[in-house]
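> have a look; sequence and predicted model below, questions after that.
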Amino acid sequence: MKAKLKVIEGHLMTGISYILPVIIGASLIVGLAKLVGLGFGVSDLNAYKDAGGILHGAYLMEQVGWTGIGLMNVLLAGFIAYSIADKSGLAAGFIGGALASSTNAGFIGAVIAGFFAGYVALLVKRKIQIQGSAAGLVPLLILPLITVGLTGLLMSVLLGGPLGALNTALIEWIKGMVADGTSTLALALILGAMIGFDLGGPVNKSAWMAGNALFLSGVYLPAILVNIAIVIPPLGYGLATLIRKRNFSPTFREAGRGGLVMGIIGITEGAIPFTLVNPLKLIPLNVVACAAGSGVAALLGVHDIMPPIGGLYGFFSVGNWWAYLIGALTGALVIGIGANLLVNFSEKKEPQKPEHDQKQKEEDDFDLVLEG
């Protein structure tokens, strides 16, 4: 059972790794367009859709970014299917992802469509074998017909409506939490703890994807909270090497400098070499620190003013930017002080790079969510 779950996790992580560059690039484009507008005192560029000049150009740039962001479900489903069945799963996966968007089934629908399309394609490849000159009919005609047809039936007839209703209810529930200060704190603590738990693993990526899925629906605060948590672990361990240098071997001190850089740009995996020294003590520390950082930012009233950008420098894309920075630095200090109290890094083995397959290495938490 564990082996099967590991395989499923691998396919999901592969799908996420392929969409990261698209989401990050598109989010940066939207953010830059918004900044141009704000520079002219304009918060809504839609008013310049038919105008001329710089603001019209900013509007067009913003639309380019939103077009890229809108591909998230399509690409996620397509590349999950690709991970399972190689090229044979792409067509049905992409179409299933598009149907997840059009039926408002969202991220959950895209994941289901991707796995369904991939495993159907794999089954067809294994079970339908034609020999001779007609062998080319399988990949070009029979396989696309069956996979696209069944995936389309699943998403448009069977699951589209129920998943759309579920997704809408979930979004409304999250919006209600965002509007309620107490619930916002709970949301911050949960998302922060998930980010800190496994540093780029499935729990971390689930929180990241939740932020991105809500981002597509115009709910930006969860993405901001995720972005804050993402910078904390690498920044915290980098800070720890500065607070008490003699507690770290030369190799760890060097890794700490890298951690500071990774924290600034938002790559949670920069904390993994430190966490591996004593996971039983440091994983709980990471969870507490990330939850505390996101929670402090929420209490101080961090809020959205545009699609948020990840990394420590993403503070300029949020309201109450100082709350963003205070939250991130609070979490980093929890790790910076706590790691020195809990573990002696000078007597442990040198940091090792965690073993991941090549596809999973491509993942990171350059969050912007749009997040990690």
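Cool, got the structure.
> contacts, neighbours, all on C-alpha from now
Noted.
> the stretch 151-300 of the chain: helices as residue ranges?
For the stretch 151-300 of the chain, the helices defined by DSSP state H, counting those that start in this stretch occupy 160-179, 181-198, 202-216, 221-243, 250-265, 272-275, 279-299.
> want to compare, so here's the second one:
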Amino acid sequence: MKLDIRTIKKHVMTGISFMIPVVVASGICQALGIMIGGPNVADAVVSLPYIIYKIGNLGLSTLIVPVICAAIAYSISDRPGIAPGLIVGLVCTEIKSGFLGGVIAAFLIGFVVNWMKKNIKLPETMQGLMPILIIPFFSTLICGFLMFTVIGKPIAMFIEAFTTFLENLSTGSKFIYGMVMGAVSGFDFGGPVNKTMSLYSTAMLTDGVFGPKAAHFLAGMTSPFGVLIAYALSKIFKKPIFTKDERQSVISCLPMGICMITESVIPFAMNDLWRVVLSSVIGSAIGGGLTQIWGVGVPVAHGGLFVVPTFTNPGGFVLALTISSIICGTLMFLLKRRLTPEQQEYGLDYSSDDDDKVADVNITF
């Protein structure tokens, strides 16, 4: 099995695409049960809120790792990888090696299954046993044994140590940690850097650590709302900073921001890269830090403002998002230069301006 960065990413992203709907459905069910039944809903075993909570809890605690393990194994070795992926994924859940263990197990399964398909030769009359007996049984046995005894235990120890480290961070350290996560998430508006943070925060989500996803969630909405605030300030203070095409696109940032679709900011960043990126990074960093010191927890992978009621400390999240959006929008308004009527109509190539070294921050009332 040939592996390079692009191939590994392709297989992992396949697993993520299968896993996210499970995380979203399970997380919303669990959070909804807690909202209806209160923090002690797990003790009310005969109630409707308990049933809703338990549906989500079973999905998050039992199903996430087997699903991503099976999906990655399927991406690597096709259908013969599904059954061992599910079973060995359950092994990873049992030994508490979590998301990371599931990913490593999936690649191990893919390697073993592909090796068996290539090297085991059976008589033609027995070929039908390969996909339903030989490959599932032996790949499950080999990979499950290795995860139980050799590979899985060190991973489980690392996951436990890292989770304990996050839980024991001081308030100041939590703020810095959240700032880094927010800045990374707000850097490239759904690009590879943002996707890397999404992968990390989703991994923490499946291991029961909900804080990192809060910073990523916030950054996904900060820049669209920041553009709206910058536009409002440009109207209030009569400083034209958007081209005609940008002004027509501003309104799309509202529904996109509500739905956590940060890609809506890409057209604005393409026209004025460093100012838009810098504003987004600073606003998202501060908001991300606030989510961590205020104890915001996000149990779902996506959903925008519609799933905020399912958060731990939803009021803290809304306040942090408001602060980050105001900072982002204000910085964008101050940093972006005033446009002439011609530039407003036809746009401006910022990269060709030799005198564009200091932003025009004058305000006309």
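Perfect, thanks for sending it. As the structure is a computational prediction, the values presented were derived from the model and not from experiment.
> on that earlier part again, which one of the helices of the stretch 151-300 of structure 1 lies closest to Thr151 of structure 1?
helix 160-179 (11.0 Å; CA to CA).
> what's next to that closest one, contact-wise?
Residues outside helix 160-179 of structure 1 that contact it (CA atoms under 8 Å, 6 or more residues apart in numbering) are 99-100, 103-106, 108-109, 154, 183-184, 187, 214, 217, 219, 221.
> quick one: which of the residues you listed is most hemmed in?
Counting neighbours by other CA atoms under 10 Å, Ala100 leads the contacts of helix 160-179 of structure 1 with 30 neighbours.
> aligned to that one, what sits in structure 2?
Taking TM-score structural alignment, Ala100 of structure 1 has Cys92 as its aligned residue in structure 2.
> wait, its match touches Val103, no?
No. Using CA atoms under 8 Å, Cys92 of structure 2 makes no contact with Val103, being 9.6 Å away.
> for the stretch 1-150 of structure 1, just list every one of the helices.
Under DSSP H, counting those that start in this stretch, the stretch 1-150 of structure 1 gives helices at 2-39, 54-69, 72-85, 90-102, 106-127, 137, 143-153.
> in CSV: these, plus distance to Leu312 of structure 1.
Output for the helices of the stretch 1-150 of structure 1, formatted as CSV (distance: least, CA to CA, whole Å):
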stretch, distance to Leu312 of structure 1
helix 2-39, 14
helix 54-69, 21
helix 72-85, 24
helix 90-102, 31
helix 106-127, 26
helix 137, 53
helix 143-153, 41
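> ok so, going back, now, of the helices of the stretch 151-300 of structure 1, which is deepest in the fold?
Stretch with highest mean neighbour count among the helices of the stretch 151-300 of structure 1: helix 221-243 (a mean of 32; mean count of other CA atoms under 10 Å).
> nearest to Gly149 of structure 1, out of the helices of the stretch 151-300 of structure 1?
helix 160-179 (14.6 Å).
> so what angle separates the directions of that closest one and helix 106-127?
150 degrees (axes from the mean of the first three to the mean of the last three CA atoms, to 10 degrees).
> which residues are in contact with the match of Ala100 of structure 1?
Here Cys92 of structure 2 is in contact with 65-66, 98, 101-102, 147-148, 152 (criterion: CA under 8 Å, 6+ apart).
> so what corresponds to Leu158 of structure 1 in structure 2?
Leu158 of structure 1 maps onto Val150 in structure 2, by TM-score structural alignment.
> wait, doesn't Gly37 of structure 2 sit right on Tyr50?
Yes. Counting by CA under 8 Å, Gly37 of structure 2 does reach Tyr50; the two are 7.1 Å apart.
> of the two, who's got more company?
Tyr50 (24 against 19).
> distance of the more buried one from Leu58 of structure 2?
12 Å (CA to CA, to the nearest Å).
> and what of Thr125 of structure 2?
42 Å.
> of these two, give the one with the bigger neighbour count.
Leu58 (13 against 7).
> that one matches what in structure 1?
So, by TM-score structural alignment, Leu58 of structure 2 is matched to Thr67.
> next, the buried residues of stretch 5-23 of structure 2.
11-16, 18-20, 22-23 (16 or more other CA atoms under 10 Å).
> average offset between it and structure 1?
Its matched residues in structure 1 lie on average 1.3 Å from stretch 5-23 of structure 2 after superposition (mean CA distance after the TM-score superposition for structure 1).
> now do the match of Leu58 of structure 2 against Val178 of structure 1, distance only.
26 Å.
> now Glu9 of structure 1: how far from Ile230 of structure 1?
Distance from Glu9 of structure 1 to Ile230 of structure 1, by CA to CA: 21 Å.
> circling back to that earlier point, neighbours around the match of Leu158 of structure 1, how many?
Count around Val150 of structure 2 with other CA under 10 Å applied: 10.
> got the contact list for the equivalent of Gly110 of structure 2 over in structure 1?
Aligned by TM-score structural alignment, Gly110 of structure 2 pairs with Gly118 of structure 1. Gly118 of structure 1 sits next to 80-85, 88-90, 92-93 when contact means CA under 8 Å, 6+ apart.
> and if you look at Lys359 of structure 1?
Here Lys359 of structure 1 is in contact with 14, 17 (CA under 8 Å, 6+ apart).
> again, only this time at 7 Å
Residues counted as contacts of Lys359 of structure 1 (CA atoms under 7 Å, 6 or more residues apart in numbering) are Thr14.
> what's the counterpart of it in structure 2?
In structure 2, Lys359 of structure 1 lands on no residue (TM-score structural alignment).
> then Ala289 of structure 1?
Ala289 of structure 1 maps onto Gly283 in structure 2, by TM-score structural alignment.
> what's that match in contact with, if anything?
By CA under 7 Å, 6+ apart, the neighbours of Gly283 of structure 2 are 324-325, 327-328.
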